Every structure is written in C-alpha cells, then in structure tokens.
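Asks: Sequence plus the predicted model coming up.
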Amino acid sequence: SFLHKYLTSYEEGAFYVWTRKEFDVMLGEQDASICARYWNVHRDGNVDPANDPHDEFIAQNVLSVASTPEKLSKMYGMSAERITNIISSARQKLLQHRLKERPRPNLDDKIVTSWNGLAIAALAKAAGVLESTDPRRAQLYKKNAEEAISFIRKNLYDEKTGILKRVYRDGPGEADGFADDYAFLISGLLCMYEATFDVEYLQWADALQQKQIDAFWDAENGGFFSTSEGASDLILRLKDGLDSQEPSTNGVSANNLFRLGTLLGDPKLEEYAQQTCSAFSTELLQHPFLFSSLMPAIVASNLGMRSVVLAGDPKDPTIEKHLKRLRSKLLTNTTLVQLDPARGDSLDWLLSRNKLHKELLNVAAKGSGKPVVQVCEGTKCLDAFDMGDIESVLEELG
C-alpha cells in the first residue's frame, strides 16, 4: 500500500504502520510518550529484524497494546481515567490522519470455499469450548459457522452433481473446487457436527468426502491430487503434502477420513486414510516437521481412533457433565457422538451407517432413561463401567 496519497511506490504494510516521529508530530511530546508506551512504539521500530528479511520495516511500528492505563498512571503521575482519555483521543487523531493521508489498500472481497472451511472449523471448535463458560459468544460463533455453511451450500454447491465451486464474487465463479476446498469444508462440517450433533452436517461431509475421492484420489500411489482428472490446461497433477500458510490438503484429508470412518463405522474410509499417510512416508521420515497437519493421522494409523459416545437425554446431568469435560480437552484422534433418542428420524441415517451406535442407543433405551457413556475403539466399546470408572477413562483422553 502507499504511505502517502502523493507517493507512487508501494511499501509493505504502509497503511498500518507508524513511526515514533509521526507520534511526536501528531500527538505532542507528552501524549506521544504515553501512547508510545501503551502501543509499544520505538524510535528504531518494533519489528524484529528476523521477521523483516527485506528491511521494509526499519523504524516502523506495528501497534500492539503493551501496557495498561493503570500502569501508565503510576509511571506518569496521572489518574488512570486521564490516561484512558489521552489514549482514546490519540486513537482518533491517528485514525483521521490515516483516512485522510493514506490510500486504503484494495479490498479482496472474494469468498473462497477452502478458506471458509477453515473458518467454519475454528468457529465450531470455539463454540464447543465456550458453551459452558460463555454461552452468548458460543451461540454467536455457532451462528456465524451455520451462516457460512448455508451460504456455501446455496451458492457454491451443486446438489445434483455434488461439485463445489472454488470462489464466489458477485456470483459463483466458473472454476470447480480443488481438493483443498473439499478437504477444508469437510473438516469444518465434522467440527460443526461435534459442536451441534446435527446429523445433517455429517451427511453432507460424507457426500463431499465421496466426491473428493472420486475426483482427486490417486489410485496408483495413494493420496489426493490438488486438481481433478478432468481439469483443463494441466501439464502435471500435483499432490500437496507440505504445510505452508495453510495446512496441507492431504494432511487434513487423512484426518477427515479417519474421523469419518470412526463416526460412520466405515473401514473403507480408514483404508483411504492409511494410504494417504503411506503416500508421504519417505518425506515424513526425512522432514517430519514439514508435515505437522498429517501427524495426527500418522498417530491414528498406528494407534487407532477412539470415539466417545453419549447416548441418552442431552439434558441429563451425567451427559452434560461429561460433555462439558470432554469439550474442555484438546482431544487427539477422538471423535464425539451424541445419540438423543428424542431425535428419532434424524438419527436413522447415522444409526444405519454405524450399527455400534444403534446398539448403544438401545442400551440407553432399555435402561429406563439411564444414560450410556462409552469409549469405543473400532467396532468395540470398553466393557460396561460404573460412573467412577468411566470418569477415569475419560480423564486419560486428550
């Protein structure tokens, strides 16, 4: 972006960064000193040279809160209220200067399916974690994720062909989705299932997974190509295994396959996951740190997946207690399933796919409403526990 509207050369981050000299000129000596301490502004800049290989941020500062009005009030012998007013006034002065003198960078307003998949996963995970401590924010995040899913399904997905579109801007683009669009969206849907236990998310994730396999699977060597076989103007079909600014397509896909295979009791999906891991085995042994998103799948391929199944009334204190505890953990290679007998027809699809879930739901139904909480591996669950035993098992998960 441009540092000033009269300049013609671009500078990295120019719209957002500040010098200490600008603070002095715009705010005055005393206010500049207070605000510089508050926002961590230095005369030689606050960007670590290790993060500035091209020396584009010399003497530049990225504003970040580094102190509090209470600490600054003791330092400058002023009330915290006065310090707060100085900071508030300075913020407005800096904003007005930026809007007047610096051209705003162009806005990239396209909607990309894969990026939305990543956002949906993050929102769903946050909603699940916050549900017991900050329900208002949890509902907001869940609502944001639901709206993103609804938009993609309505505008970027063909229900008849099962094909995703890559991008939306003033309407869907012409390009069909790449493998990462499917992988990241499936991951988001799986996270939304575990945040809401709405089987529709699981159904769509399953449909997208089958389409990703059909369009991108390397039947000879395993793993997923980035582009479909029918894509035009291609010299080579590449496979993304390394993590970069985004997790690798194959890393996310392998985890999706293990999770879906566990949730649906489908060993074929787990076989695809195993083959995806094997496709990058040589590179993994040489440079494991470059394949971090694939590591959970590597662990699952060796140690297996687990599933915690909660069958019974979701409002039962036992169910609520265990669900709260599970959502407070960073579960590794462990899926969550909640079977609510009251949902009836909406569960039929899941029960038809995974007979184990049907058996556990029947146990809950026969137990006069007593909930069933089980830790399962593969197609078998651990022997029946009393609640003290199951708590110790749940404590080991993560």
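Replies: Received, thanks.
Asks: Please count neighbours and contacts with C-alpha atoms only from this point.
Replies: OK.
Asks: What segments of the stretch 201-350 of the chain are strands?
Replies: Assigned by DSSP state E, counting those that start in this stretch, the strands in the stretch 201-350 of the chain fall at 306-311, 334-339.
Asks: helices and strands around the first one, which ones?
Replies: This means strand 306-311. Counting contacts by 3 or more Cα pairs under 8 Å, 6 or more residues apart in numbering; DSSP states H and E, strand 306-311 packs against helix 249-264, strand 334-339, helix 355-366, strand 372-377.
Asks: Can you tell me which of the ones you listed is most buried?
Replies: helix 249-264 (a mean of 26; mean count of other Cα atoms under 10 Å).
Asks: Are there helices or strands packed against that one, and which ones?
Replies: Using 3+ Cα pairs under 8 Å, 6+ apart: helix 249-264 touches helix 179-196, helix 267-279, helix 295-303, strand 306-311, strand 334-339.
Asks: Adding distance to residue 216 as columns, could you present those in TSV?
Replies: Output for the helices and strands packed on helix 249-264, formatted as TSV (distance: least, Cα to Cα, whole Å):
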stretch	distance to residue 216
helix 179-196	6
helix 267-279	12
helix 295-303	19
strand 306-311	28
strand 334-339	25
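Asks: just the ones you listed: most buried one?
Replies: Of all those, helix 179-196 carries the top mean neighbour count, a mean of 26, counting by mean count of other Cα under 10 Å.
Asks: on that earlier part again, I'd like the helices and strands packed on strand 306-311 as a markdown table, with distance to residue 136 appended.
Replies: Converted to a markdown table, the helices and strands packed on strand 306-311 look like this (distance: least, Cα to Cα, whole Å):
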| stretch | distance to residue 136 |
| --- | --- |
| helix 249-264 | 29 |
| strand 334-339 | 22 |
| helix 355-366 | 31 |
| strand 372-377 | 27 |
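Asks: where do the strands sit along the stretch 51-200 of the chain?
Replies: Using DSSP E, counting those that start in this stretch, strands in the stretch 51-200 of the chain cover 111-112, 167-168.
Asks: Out of the helices and strands packed on helix 249-264, which gets nearest to residue 385?
Replies: strand 306-311 (13.5 Å; Cα to Cα).
Asks: where's the spatially most central residue of the chain relative to residue 187, distance?
Replies: Central residue check for the chain by Cα atoms, centre = their mean: the C-alpha nearest the mean position is that of residue 122, 3.0 Å away. Separation of residue 122 from residue 187 (Cα to Cα, to the nearest Å): 10 Å.
Asks: Ok, residue 167 next?
Replies: Distance, residue 167 to residue 187, by Cα to Cα: 18 Å.
Asks: A further structure is provided below for comparison with the first:
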Amino acid sequence: MARAALRENALGGFYSAEDADSEGKEGKFYCWTREELSKLLTPDEFKVAVRYFGVTEKGNFVDHSDPNPLPHQNVLSIVNPLPLLHSPEKPLTRPSGALSPSDGERGSHENLSKDSALLTSAKKKMFEARSKRVRPHLDDKVLSSWNGLMLGALARAYSVLGDESYRYAAEKNLAFIQAKLWQPPQGSAALSAASEASRRDARATLFHRWRDGERDSVQLLDAYAFLLAGVIDLYEATLDPQHLEFAVVLADTMLTKLYDAQNGGFWQAAPDSPDLILRVKEDYDGAEPSGNSVAILALLKLSAITDRKDFKVAAEKSLRLFSNKLHELPQAVPYLLLALDYWLEEPKRAVIVGDPNAADTRALIHAAHSVYQPNKVVLGNTGPVEPLARTLPTKDAPVVFLCTGTACQPPTQDPAKIRELLK
C-alpha cells in the first residue's frame, strides 16, 4: 500500500481521496473481468494471474445501487500467494546429508521462479492497460491531519523495513508541510535557534488545508496532533535532531492554541476560528483516532525523549479529564487506552550513540524498532534530548544504551542483544 501511495505522489504532500467510480460506474477503473484478462495476457500469464488474484467468471463485486451494474467484475486481492523464494528468515533446507537439491525440489523451485516471472509480466501489462482507462475524480486538497498520519506510517515502515524510499518520501512529505502549511514562530525558519518564548508565540500556526497554492485559515487539533505524532515517528526512525526540534516547536504551539490549562484536554478548534459556535473536546476513537488521544500519547513520548515535564503534566491532566470515559466506555477510546498504558509504565529508552547517517548506526536503529514494544522511545544523544542521553559517552563505533528511569544497561552493539533487552 505504501508503494501504491508513493507511485501516485510526486508533489510531496498526499492528496485526500479518489472516487470509486469513473464514467458513472463504480469500480470501472480498478476492477477486472476474466475475459479482459484472457485477451490481455498470454495463456501462461493468465493462468498464474487468475489463480493469484482469485479471478472468477462470476466476479466478486456488484454495485447494488446501480440499476445496470457492470457484470462479472473482480476486485483484485491476493487469494493464493506465491511462496517466497530464498527468504532470509526461512532459508531453504534439504534432508540431512544431501549434497544437492533433489530433482523434485529443484523442479519446485524452477516452477516458482517461472510463476513469479509470469506474474510480474502480467502485473506490468495489467498496470499499463489500466493506465489507459478513464481515472476516477481526484480530491486534490492536502490536509495536514491526514498527511500527519501518512508521515507516521511511512516513518514506521522505514524504521522496521529499512527501505530508503520510505524515508525519502516521509522527509519530502514533512518538507512540503513545513513549506506550505506551517508558519513558524516569528516567521523564522530557524527552528533550532528559537527561544522558549518564541516557541510559545501564538503566531506560530499550522494550517489545515492546502490546494493549488492556497491554504485556509482553519486550525484544528487533529492537524497539530496527527502531525506531531508523525514527526515523532520520523525522529525515532532517523534520529535527525532537526525533526525533534520541530516536534518540540509544534507541541508548544499546540499547547498554546488548543490546550485547556484549567481543566485539561484539548479543544478541537482554536478560539479565533471563523464561524465557531461551540468549542468541544473530541474523545471518540473511530475510523480515525481522536485528536485528544493522539495528542496525549504524543506528548508522553515527547516528554520521555526530551524530559520536558510540562508535556507530561498536560498529558496527565488530559487523561484525568477523560477518566470516566476510559472507565465506562473503554471500547470507544482504544487509542486513548494506548496512551493510558504508556503513562502507567515507565517507558524504556533506547539511546543510540553514533552518527545516525552511518550504515552501522542505522542497523542499530532498525534493531530497536524490530521488536513490538509500544512503551518505548528511540532517541539519539544530540539535539533537545533528555539530559542523561546527552551525557552518555561516544564510542569508536555506534552503541545502544537501554535505559529505564536513571538506570542504563551496559552499552551493546549487538542487534540480537538489543531485541532481547526490549522484549
């Protein structure tokens, strides 16, 4: 899905949506019939593609709202995947004592290789043929909130998979948002030189929507919170101190504009929003998590990285505001439950000392992200990080210190050891 999104994105910012219908017919651009594939592909390609995508003569999609729907339409999905070839996680094995692959094993591998080549060829032909169809309408506005979600997804994909194209796309996306939707404090782009007072300056603004060179004046919590979470994800994936500096400025601005310091929680809109009738604090985690849930968890993570106590205080006060909802309707606030769980446990800190652009350092970063441990943060020892991280000694080679509170494990360069300590 990430590759598909990147294929359609040359701008840097991600567009909002694309219609499901074209030429008045639902699914006409994306669906396929068995007959179309038989005419487009060679017999061998057709056989592999039909099996792989589960294409049937009847089809698997009908638009019941259309009195004259297109017949025999198939929405493609991977129904019968080809086995992975030469997977590093599961190497090919042979019976003990065998000096060479058996004839059956060799034949099986040759068939897999042939099918893989046929499938690749079929996909290429199908993509080229689909590109000639009339595309659905594109909603080409760029929303800072949804782009924040995409930024975080790309950053997490890079941190786990190590695909440099994901990092490039994430940093390009952030640069686009900063250029088109962000007005920095005092109008200055030098975020690292911003004083505490200027970081709190109310004139710093994250706008919500950009399209065709124009942006609106609306400021919403979802924009600040989702982008903040995405920038933190990008920092943890790259350890670039500039990303952390921007996260701090963004968090300060969110607190200035939207935080209710008296009661806790974040307002959905800024007080000077046009046409504002009522200010509310949204807490429902539906198709998208609520701005409050995302803001609270992001502030807790940022506090663990920077040791900024005011971030943690705001998050704690907000959790208390929503305590009744957490107790009475926890199923309505699953993302807020993640924030609560994070708050209840002292987070582990993987402090990586070394040049974040060096290959051996990146290997340690990926190792730290390869274990599912949601109550952790990954940070470097430069930029506005917490004081203990800045005091950790630099070694000849990059190392990782696993810390909890004020105690740290002995440094290690072993990715396997890092994974073991994080479990």
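Replies: Good, I have the coordinates. Just so it is clear, the model here is predicted, and its values are computed rather than measured.
Asks: Looking at the strands of the stretch 201-350 of the first structure, which is nearest to residue 159 of the first structure?
Replies: The nearest among the strands of the stretch 201-350 of the first structure, by Cα to Cα, is strand 334-339 at 26.3 Å.
Asks: Just want the angle from the closest one to strand 306-311.
Replies: 20 degrees (axes from the mean of the first three to the mean of the last three Cα atoms, to 10 degrees).
Asks: Could you figure out how far strand 334-339 of the first structure is turned away from helix 179-196?
Replies: Interaxial angle of strand 334-339 of the first structure relative to helix 179-196 (the same axes, to 10 degrees): 50 degrees.
Asks: Pull the residues that contact strand 334-339 of the first structure.
Replies: Strand 334-339 of the first structure has contacts (Cα atoms under 8 Å, 6 or more residues apart in numbering) with 194, 197, 259, 262-263, 305-312, 314, 347, 357, 361, 397-398.
Asks: one more time with 6 Å, if that's ok
Replies: Under the criterion Cα atoms under 6 Å, 6 or more residues apart in numbering, residues 194, 306, 307, 308, 309, 310, 311 lie in contact with strand 334-339 of the first structure.
Asks: What's the fifth one aligned with over in the second structure?
Replies: Right, the one you point to is residue 309 of the first structure. Mapped onto the second structure by TM-score structural alignment, residue 309 of the first structure lines up with residue 351.
Asks: can you check the first one too?
Replies: In the second structure, the residue paired with residue 194 of the first structure is residue 236, using TM-score structural alignment.
Asks: and the closest residue to its match other than its chain neighbours, how far is that from residue 303 of the second structure?
Replies: In space, and not counting its chain neighbours, residue 236 of the second structure is closest to residue 378: 5.2 Å by Cα to Cα, 6 or more residues apart in numbering. Separation of residue 378 of the second structure from residue 303 of the second structure (Cα to Cα) stands at 12 Å.
Asks: Same check on residue 232 of the second structure?
Replies: According to Cα to Cα, residue 232 of the second structure stands 11 Å off from residue 303 of the second structure.
Asks: Over to residue 35 of the second structure?
Replies: Taking Cα to Cα as the criterion, residue 35 of the second structure is separated from residue 303 of the second structure by 58 Å.
Asks: likewise residue 184 of the second structure?
Replies: Taken as Cα to Cα, the span from residue 184 of the second structure to residue 303 of the second structure is 21 Å.
Asks: and what of residue 76 of the second structure?
Replies: Taking Cα to Cα as the measure, residue 76 of the second structure falls 44 Å from residue 303 of the second structure.
Asks: what's the answer for residue 182 of the second structure, then?
Replies: Counting by Cα to Cα, the gap from residue 182 of the second structure to residue 303 of the second structure is 23 Å.
Asks: still on that earlier bit, not counting its neighbours along the chain, what's nearest the aligned partner of the residue nearest to the centre of the first structure in the second structure?
Replies: For residue 122 of the first structure, the aligned residue in the second structure is residue 153 (criterion: TM-score structural alignment). Leaving aside its chain neighbours, residue 153 of the second structure sits nearest to residue 230 (7.6 Å; criterion: Cα to Cα, 6+ apart).
Asks: just residue 301 of the first structure next, same as before
Replies: Among residues not flanking residue 301 of the first structure along the chain, residue 274 sits closest, at 6.0 Å (Cα to Cα, 6+ apart).
Asks: Trace the one you found over to the second structure, please.
Replies: Aligned by TM-score structural alignment, residue 274 of the first structure pairs with residue 316 of the second structure.
Asks: For residue 147 of the first structure, see how far away the residue lying closest to residue 123 of the first structure once chain neighbours are set aside is.
Replies: Excluding its sequence neighbours, the residue lying closest to residue 123 of the first structure (Cα to Cα, 6+ apart) is residue 141, at 5.3 Å. As judged by Cα to Cα, residue 141 of the first structure and residue 147 of the first structure stand 10 Å apart.
Asks: Those two: which is more packed in?
Replies: Neighbour count, other Cα atoms under 10 Å: between residue 141 of the first structure and residue 147, residue 141 has more, with 21 against 13.
Asks: So the more buried one is in contact with residue 122, correct?
Replies: No. Checked against Cα atoms under 6 Å, the pair residue 141 of the first structure and residue 122 is beyond contact range at 9.0 Å.
Asks: first to last residue in stretch 358-377 of the second structure, what's the distance?
Replies: So stretch 358-377 of the second structure: terminal residues 20 Å apart, Cα to Cα.
Asks: let me fix that: stretch 386-405 of the second structure
Replies: 11 Å.
Asks: What separation do you get for the residue nearest to residue 123 of the first structure and residue 189 of the first structure?
Replies: From residue 141 of the first structure to residue 189 of the first structure the distance is 14 Å (Cα to Cα).
Asks: swap in residue 326 of the first structure?
Replies: Residue 326 of the first structure sits 19 Å away from residue 189 of the first structure, going by Cα to Cα.
Asks: picking that back up, what residue in the second structure is paired with the residue nearest to residue 123 of the first structure?
Replies: Under the alignment (TM-score structural alignment), residue 141 of the first structure pairs with residue 166 of the second structure.
Asks: now residue 254 of the first structure
Replies: In the second structure, residue 254 of the first structure lands on residue 296 (TM-score structural alignment).
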